[in-house]
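Colleague: here is a sequence with its predicted model. Questions after.
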Amino acid sequence: MTFTARELAPRRELVSWALYDFANSGYTTVVLTAIFNTYFVAVIAGESSGLEPGTGTLLWSIAIGLSNMLILLTAPVLGAIADYSANKKRILAVSTLGCVAMTAMLAWSGPDLIVFTMVFIIGSAFLFGTSENFIAAFLPEISPPRHMGRISGYAWGLGYVGGLIVLGTCLLYIEYAKSLGHGSEQYVPVTILITVVVYGLAALPTFLFLKERQQPGAELPSGLVAYTKIGFSRIATTLKHRRQFRDLFRFLLALFVYGCGIYTVIVIAAVYAHEAMGFETTDTIIMIMVVNITAALGAFIFGMIQDRFGVKRTLVLTLLIWIAAITTAWVGESRTIFWIAANLIGVAMGASLSGGRALVGLFTPAGRSAEFFGLWGLSMKASAVVGPLSYGFITWYTGGDHRQAILSTLTFFIVGLLLLFLVDEGRGREAAVIGE
């Protein structure tokens, strides 16, 4: 039995759903963006380990790329299986617990433990991405189309607030640890444990109060193999009818291209600030905290604009901001110019990511939310493979020239903007209704 929200879900469920964005944002900010990635590049796989300049950045990019390759291989099929068996919440719980456990293992990483660290980075990032897909798949069940932009924007904004709180707590601890004479090898593991605790506790309301409204298929098969066959069959049916959902697939292509730029910035921003602009760890954390504030504001404000003026128009505006931000970062030589670019990135990031989630929700037929958001996850994670890897290889090829590497991200946003013009939002929404 399929389900599509006609009215907003009860407030307790909406808050519980949004709190998951709050919960998992610490992983993004601490592990992928501000602290652990620079620790990996500078200490675990730094020049002190006997590696050539740029190799640490390349290895980090490879780890993130491999984790996203795993998501590429599994996301659509897992989504189709979850829709048929009505098990989105169960898969979300397993992926969340797995991510928390593997992230905790990073607290035991250190200099020269490159393979150990990469294994748990790959595993935790894979499970993090999988959980992102499944929490997003609940959006069409808790919000009718007219409110999706606002609800998605509020949740994404709350996520940035969560990231800000976790990062702020980590900064306070780092400053305390430095006052005691501790180095990064002592304080970075503690920041990982802070992240894990907040992730686990803040995610609890999601599992206590968010309801699984989808009903399982009429005949439930037995065994993983049978479910996997059903998953592939549903994906094949969707691809067979791709012309009916052509605006969805056009948007997914545009999302993949401009997403390459977004994920490059997410993964590399702190590394760029450290290597190209000379930021210390404290400087980088403060910058990321401020950017989280502007990103939250961007998600909140543009979330309201989306429902009034259309998601596509809002996304066009955010991509123009992205182009201005990357251009500013590339030409800027001073820290002041870089700060301006960073805050433009924050506004654009919060709006573009929440808007993409909302547009997929509008293009999703009833009863197929996990499958279609699996395709959304596939597109996002494909971009998370290509974008950072391209940056990593350019950095390695140029002997650590981050300014040349960041210029490549500008192309992704320009081409993504051109592809977005091919998407017809009204026609895509009609196709979703017909496909119910």
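Modeller: Looks like it arrived, so ask away.
Colleague: contacts and neighbour counts: CA atoms only from here.
Modeller: OK.
Colleague: what are the ranges of the strands in the stretch 251-400 of the chain?
Modeller: Under the criterion DSSP state E, counting those that start in this stretch, the stretch 251-400 of the chain carries no strands.
Colleague: mind listing what the nearest residue to Thr55 once chain neighbours are set aside touches?
Modeller: Once flanking residues are discounted, Thr55 sits nearest to Trp396: 6.3 Å by CA to CA, 6 or more residues apart in numbering. Residues near Trp396 by CA atoms under 8 Å, 6 or more residues apart in numbering: 53-55, 57-58.
Colleague: tell me the one of the residues you listed nearest Gly298?
Modeller: Thr57 (29.1 Å; CA to CA).
Colleague: for that closest one, give me its contacts.
Modeller: 41, 271, 392, 395-396.
Colleague: likewise for Ser369?
Modeller: Contacts of Ser369 by CA under 8 Å, 6+ apart are 79, 83, 137-138, 140, 361.
Colleague: go again with 6 Å.
Modeller: Ala137 (CA atoms under 6 Å, 6 or more residues apart in numbering).
Colleague: second one coming, line it up with the first:
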Amino acid sequence: MSSDTGVLRADPTVERTRAHQRAFGWYDWANSAYVTTTGTVLISPYLTALARADACPDLPSGAVCDERLSVLGVPIAVGSLAPYTITAATIISALVLLFVGAIADRHPRPTWLLGGLAWAGAIAASLMFFLQGDNWELGVALVIIANLCLGASQVVYDALLIRVAEPDDRDKVSSRAWALGYLGGGILLAVNLGAMQFYDQIGLSYEMAIRLSLLSAGLWWGIFTFIPVFGLRKIRGTTAAPVDRSAGVVGGTFAQLGSTFRELRRYPQTLLFLLAYLFFNDGIQTVISSASLYGTEALGFATSQMIITILLVQFIAFGGALLFGFVAKFLGAKKTVLVGIVLWTAVVTFAYFVPRGAFGIWLACAVGIGLVMGGTQALSRSLYSQLVPPGKESEFFSFYQVMERGTSWFGTLAFGLVYQLTGDYRPAILVTIAFFVVGGILLTRVRVREGIAQAGNAQPTIV
């Protein structure tokens, strides 16, 4: 390889060992602590409580705050702040993640890039410990930074699946990694549940127990990221075409993005899958990000009850991810994901009818979510990996992350708007059904084997 141009490649026999596959899965374990404890359970209701303390400081506990917050001069309902914050984070991600993918494909050591992005997000997550009183503005900023870093690191991480697993192994490797993530997130959540249930006995205030839980998620994310970074350290960057080093990182990145956008028309099945994923994943992400808010505000459950709920979901999802990976061996990833989408629609419909305060019925709903959540996400990742052209793994997975987080603001925005218009979270949760229906219909139209051939990849036995 010359000093000016060249192709960076790594020996595939070195990368596709079981040791590399095990190291790969640990990043799901690392970031799931933040996704579960902070993103799913604590930050939405806690951010709402901080905003309520600012807008209605003298309001009795449990009363509705009718005041509006002023965010850049725009009046925002207190109950809409959390979903709008997630919306802002995902819109910003949409503008950034494509560049992360292009840079990652040009980076000689993608695992170091993964570590840098992950540790930046972990620092922002850890700083949430300092959220207290009514400083919701700091909370909004930290959520945006942490979510952006999470999505950016996931671009690099997801692309590594192609480097560590053969086509016939990707459903299994991806499903096991997702399962490991749910197990890790569940373990930390169980610890945090204990702290929030018995805070008085261990000498803490309830607010301090929440703040320490936020801190623990950030530390967990940062510390366990060392395992995949060092375990995959021998993996080098790869690019499908010679790279003009004289263009520099910024110029070369823009040039590569321009080339990729021009080439997209060569991969119509990949594009159709991304469009389908945009819709059904919007539904998934909206349910995940809004479940805690729906449970506390619409159904009247305490934060500790929501932690029990998500804890149940985590451990059920551990088994669900492995189950979906097993089923995919016989049905193929596409059909198994379609089954998952149908089950998601049924679960959301069931959640709409859960009576206020009926915690047992709510837990039954949580079991349904757990069964389908991990499996649909894990198999979507492995299915998409078959449709990615060699050498542009990170760049194409940046499109995937744009659909996963960068455009999932459609769902959270719709959820927030319906609440602002109706003042009720029940009709807001129903809006997610439309995303599942449209995404499922589009996915049925994807001709996977044709897309694999268009991308120039080897055909797996079952798709």
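Modeller: Perfect, I can see it now. All values reported here derive from a predicted model rather than from experimental measurement.
Colleague: and the residue nearest to Thr55 of the first structure, what's its match in the second structure?
Modeller: Matched to the second structure by TM-score structural alignment, Trp396 of the first structure sits across from Gln420.
Colleague: and the gap between the counterpart of Gly115 of the second structure in the first structure and Tyr84 of the first structure?
Modeller: Mapped onto the first structure by TM-score structural alignment, Gly115 of the second structure lines up with Ala93. According to CA to CA, to the nearest Å, Ala93 of the first structure stands 18 Å off from Tyr84 of the first structure.
Colleague: looking at these two, which one has more neighbours?
Modeller: Tyr84 (27 against 19; other CA atoms under 10 Å).
Colleague: could you give the number of residues near Thr296 of the second structure?
Modeller: Neighbour tally, Thr296 of the second structure, other CA under 10 Å: 18.
Colleague: next one: the one 5 residues further on
Modeller: The number of residues packed around Phe301 of the second structure, counting by other CA under 10 Å, is 19.
Colleague: same deal with Leu264 of the second structure?
Modeller: 12.
Colleague: in the first structure, what stretch matches stretch 145-153 of the second structure?
Modeller: Counting by TM-score structural alignment, stretch 145-153 of the second structure sits on residues 123-131 of the first structure.
Colleague: mean per-residue distance, the matching stretch versus the second structure.
Modeller: Here the mean offset of stretch 123-131 of the first structure against the second structure after fitting is 0.9 Å, by mean CA distance after the TM-score superposition for the first structure.
Colleague: run the chain-centre distance for that stretch.
Modeller: Here stretch 123-131 of the first structure is found 10 Å from its chain centre; the criterion is CA atoms, centre = their mean, to the nearest Å.
Colleague: do stretch 270-288 of the first structure as well
Modeller: For stretch 270-288 of the first structure, the distance to the chain centre is 21 Å (CA atoms, centre = their mean).
Colleague: stretch 145-161 of the second structure now?
Modeller: The answer for stretch 145-161 of the second structure is 9 Å, by CA atoms, centre = their mean.
Colleague: which of the contacts of Trp396 of the first structure has the most neighbours?
Modeller: Thr57 leads the contacts of Trp396 of the first structure on contacts (other CA under 10 Å) with 27 neighbours.
Colleague: which residue in the second structure aligns with that residue?
Modeller: So, by TM-score structural alignment, Thr57 of the first structure is matched to Gly79.
Colleague: kindly report the same for Leu32 of the first structure.
Modeller: Counting by TM-score structural alignment, Leu32 of the first structure corresponds to Gly39 in the second structure.
Colleague: in three-state terms, label its match for me.
Modeller: helix (DSSP: H, G, I helix; E, B strand; the rest coil).
Colleague: for stretch 243-260 of the first structure, buried residues please.
Modeller: Within stretch 243-260 of the first structure, the residues scored as buried using 16 or more other CA atoms under 10 Å are 244-260.
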